[in-house]
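Asks: have a look; sequence and predicted model below, questions after that.
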Amino acid sequence: MTVYAKVIGTGGYLPAEIKTNEDISRTVDTSDSWIFERTGIKSRRIAAKDETASSMAEIAARQAIKMADINPKDINLIIVATGTPDNIYPSTGCMLQHRLGIKECVAFDIQAACSGSIFGLDMANQYIKSGAAKTVLVVGTEICSRIVDWTDRGTCILFGDGAGAVLLQASDEAGLLSTHIHSDGRFEDLLNCPNPQALGKADTASYIMMKGNEVFKVAVNTLGRIVDETLAANNMQKEEIDWLVPHQANSRIIAATAKKLKMSMDQVVLTLEEQGNTSSASVLLAFNEAVRDGRIQRGHVVLLEAFGAGFTWGSALIKY
């Protein structure tokens, strides 16, 4: 019998504070129209001082657990994707495990930048298919606002904070059909965020640094290839995909991927305008939103894809 990782619950959390393009234009040389035309972003959420990656992850996780109607103690594995952990160690995964009151469960973090949730889904899929775990919680959670230089017009306009979660469980019904992940470390200089203490530069500020035009070109080409790879692996045609849930980085990159799939933008889940780029949280936040508002329904085939620093990129094809 084929074992699938079936989605049984989703969750999401966005901080209360909203930072608009107009707010940013008061401190850097930009405007609402300039930002929106180039990115598709109007506003983003900013975490409160007392919020952390683990506190936001807990809220998103509890939503997914409630939807799935399971006891948290049924979870065998917790995978947290984050580039903004509460601590270097212990992991945010372990902290989330404690917050959820789970004692007998494996928990750890992964770091694949904006592709983190896709990498997490890939790992969950392997654990469930192998029989090593039955119920897996995957969370993407980020406080990007704390690693952004708010005087850098090229990056501060892009990022926001939030957390998304998905619960997967072993099932004989089709669920996670395939996952595909890749990495290429040659492009470190195009998108990175240094760790000053580890580099012996503890007195140096650490912010996201990006060469936007170069990243854009690689992302568009790479995501085009991952679409082809996913369809070929499942012997599927473009027309069989009901929904595209992309990483919410840039409206032009998303439009290019939709064009590759010959999909109307009505079939694309977009949260970018009001959330910005929430890095590893964005795909799961968008997926959760479309599930909860009824757009994504049981039986729909959904393609999730992301591209991030590393470079990392990947996709997950789900029959919801």
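Replies: It's in.

Asks: going by C-alpha atoms from here, please, whenever you check contacts or count neighbours.
Replies: OK.

Asks: my guess is L190 meets E214, correct?
Replies: Yes - in this structure, L190 is within contact of E214 by CA atoms under 8 Å, at 7.0 Å.

Asks: please say which of those two ends up with more neighbours.
Replies: The neighbour comparison of L190 against E214 (other CA atoms under 10 Å) goes to L190, with 16 against 12.

Asks: the more buried one and A316, how far apart?
Replies: Per CA to CA, to the nearest Å, L190 is found 25 Å from A316.

Asks: likewise A112?
Replies: From A112 to A316 the distance is 15 Å (CA to CA).

Asks: helix or strand right after the helix or strand containing G9?
Replies: In this assignment (DSSP states H and E), G9 forms part of strand 4-13. For strand 4-13, the following helix or strand on the C-terminal side (DSSP H and E) is strand 17-20.

Asks: which helices and strands does the next helix-or-strand element following that following strand pack with?
Replies: Once the chain leaves strand 17-20, the next helix or strand it forms, by DSSP H and E, is helix 21-25. Packing contacts for helix 21-25, counted by 3 or more CA pairs under 8 Å, 6 or more residues apart in numbering; DSSP states H and E, involve helix 32-39.

Asks: centre of the chain to the helix it packs on, how far?
Replies: 22 Å (CA atoms, centre = their mean, to the nearest Å).

Asks: same deal with stretch 295-302?
Replies: 19 Å.

Asks: would you mark the buried spots in that stretch?
Replies: 296, 301-302 (16 or more other CA atoms under 10 Å).

Asks: got another one to weigh against that:
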Amino acid sequence: MRPVKIASTGAHLPGEPLSNADLERLCGPLPPDILEGIQVQTRHWMVDPETGEHRETNSEMATAAGRQALERAGVDASEVDLLIISTASPDFPLPPMATLVQDALGLRRCTSLEVRSGCAGAVEALDIARSYIERGSHSTALVIGSEAISPLLVPVFQDVEPEKIRMRDRIGLYTFGDGAGAILLQAADPSETRGVIAASSACVGGGQKPGMQIVGGGTHMSLRRQFAAKRPVDLRVDVSASATQTPAVIAEALTDLLEAGGLQASDVAACILPEGNAGYLTDELAEAGIDMTHWDGLAGRVMENLSEVGATGSAAVPLALDHAWATGRLSPGDLVMLLAIETSKWKFAGMILPWTVAA
């Protein structure tokens, strides 16, 4: 099998940063301890928070991130023969958003796939892309994670007095952001790189209630009943379950991934895990009574940018990876672990591979 390499990354964040002070004016404050737990300082929304109008679409964000990845690598869009998008918030149910991005990039023909998922989706898409390249059927894959969550957030506070907004609804407003991140994969010569060393993914929430749901716009009940609801499309987050169950999912994901690669945590130079401050996570894992061996081995190597962009679903891992590269925290040859945790139905997806992009 041919090995794959990361040729470049790209990112796109819509609009100007929206601060916690901005949100306090729009929807009221959060208690300091809750705000500290969320850890988000700024986020970007594709929706104008003042008017509720969309300034761009999800597919446009994805296209912008993809174009940046191509430009950085000096690769023409016509060379892309595989395009995979991950999102939980597409422009339309059909056609797949991947085909809209394909059009925007000017590609008449390419293999175009879409993964419908949240945080874990981009790494799942990356695993699919590398299998196409490894088997020799494709050579250049553009993988994009893109999410537009603000259209579900603005109706919570629009035309509502801040003091009338429930605290549990405010938490979501402060937590989430929009954005897109792209990763460009190419076939490589075996002398260049080892390629993907390990990958692992699973849904470990069998028999459990979802930790996050977007309800509405689907086929779970008649459209007439959906339109009669206070919010025809509603984002529902079980904050308590997310806090208590996420550490266990992280521990299981980390163990599975390292075992798949026959590695120790200390072998990894960088862990891209967009779940917040690593010290905060350490406390949560310890309180959950989880074996800390692998986690302790990653001390000082966890990289994320949650405080700057918020929780961005499918975009989280590629945005954090792009941030780590752009800030000079990755060097060619570094073993990079990508680890995505998704609370929708308690999923994870991970990958370990060498970093192959020059500074």
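Replies: Right, received. Where do you want to start? Everything numeric in this text was worked out from a predicted model, so none of it was measured.

Asks: any chance you could compute the TM-score here?
Replies: Put the two chains on top of each other and the TM-score (TM-score structural alignment, normalised by the length of structure 1) is 0.92; 319 aligned residues with a CA RMSD of 2.2 Å.

Asks: once aligned to structure 2, how far is the strand holding G9 of structure 1 on average?
Replies: Taking mean CA distance after the TM-score superposition for structure 1, the mean distance separating strand 4-13 of structure 1 from the aligned residues in structure 2 is 0.9 Å.

Asks: next, count neighbours for G131 of structure 1.
Replies: There are 11 residues near G131 of structure 1, going by other CA under 10 Å.

Asks: my error: substitute R135 of structure 2 in the last question.
Replies: For R135 of structure 2, using other CA under 10 Å, the count is 12.

Asks: residue contacts, the closest residue to S25 of structure 1 other than its chain neighbours?
Replies: Once flanking residues are discounted, S25 of structure 1 sits nearest to S31: 5.3 Å by CA to CA, 6 or more residues apart in numbering. Contacts here follow CA atoms under 8 Å, 6 or more residues apart in numbering; on that basis S31 of structure 1 touches 21-22, 24-25.

Asks: quick one: the aligned partner of S78 of structure 2 in structure 1 from K319 of structure 1, how far?
Replies: Matched by TM-score structural alignment, S78 of structure 2 corresponds to K73 in structure 1. Applying CA to CA, the value for K73 of structure 1 to K319 of structure 1 is 26 Å.

Asks: out of those two, name the residue with the larger neighbour count.
Replies: More crowded of K73 of structure 1 and K319, by other CA under 10 Å: K319, with 21 against 14.

Asks: quick one, what contacts that one?
Replies: Here K319 of structure 1 is in contact with 174-177, 298-302 (CA under 8 Å, 6+ apart).

Asks: ok, the match of S78 of structure 2 touching H98?
Replies: No - K73 of structure 1 is not in contact with H98 according to CA under 8 Å; the separation is 11.2 Å.

Asks: for the match of S78 of structure 2, which non-adjacent residue is closest in space?
Replies: Nearest non-adjacent residue to K73 of structure 1 (CA to CA, 6+ apart): I102, at 5.5 Å.

Asks: count the neighbours of that neighbour for me.
Replies: 17.

Asks: distance check, it against V302 of structure 1.
Replies: From I102 of structure 1 over to V302 of structure 1 the distance is 31 Å, taken as CA to CA.

Asks: next one: L284 of structure 1
Replies: Taking CA to CA, one finds L284 of structure 1 at 12 Å from V302 of structure 1.

Asks: repeat that for S25 of structure 1.
Replies: Taking CA to CA, one finds S25 of structure 1 at 37 Å from V302 of structure 1.

Asks: show me what contacts R62 of structure 1?
Replies: Contacts of R62 of structure 1 (CA under 8 Å, 6+ apart): 11, 100.

Asks: quickly find the element holding the equivalent of it over in structure 2.
Replies: Aligning on TM-score structural alignment places R62 of structure 1 opposite R67 in structure 2. Element membership for R67 of structure 2, per DSSP H and E: helix 58-73.

Asks: that helix to strand 4-12, inter-axis angle?
Replies: 130 degrees (axes from the mean of the first three to the mean of the last three CA atoms, to 10 degrees).

Asks: I'd like the next helix or strand past helix 58-73 of structure 2.
Replies: strand 82-87.
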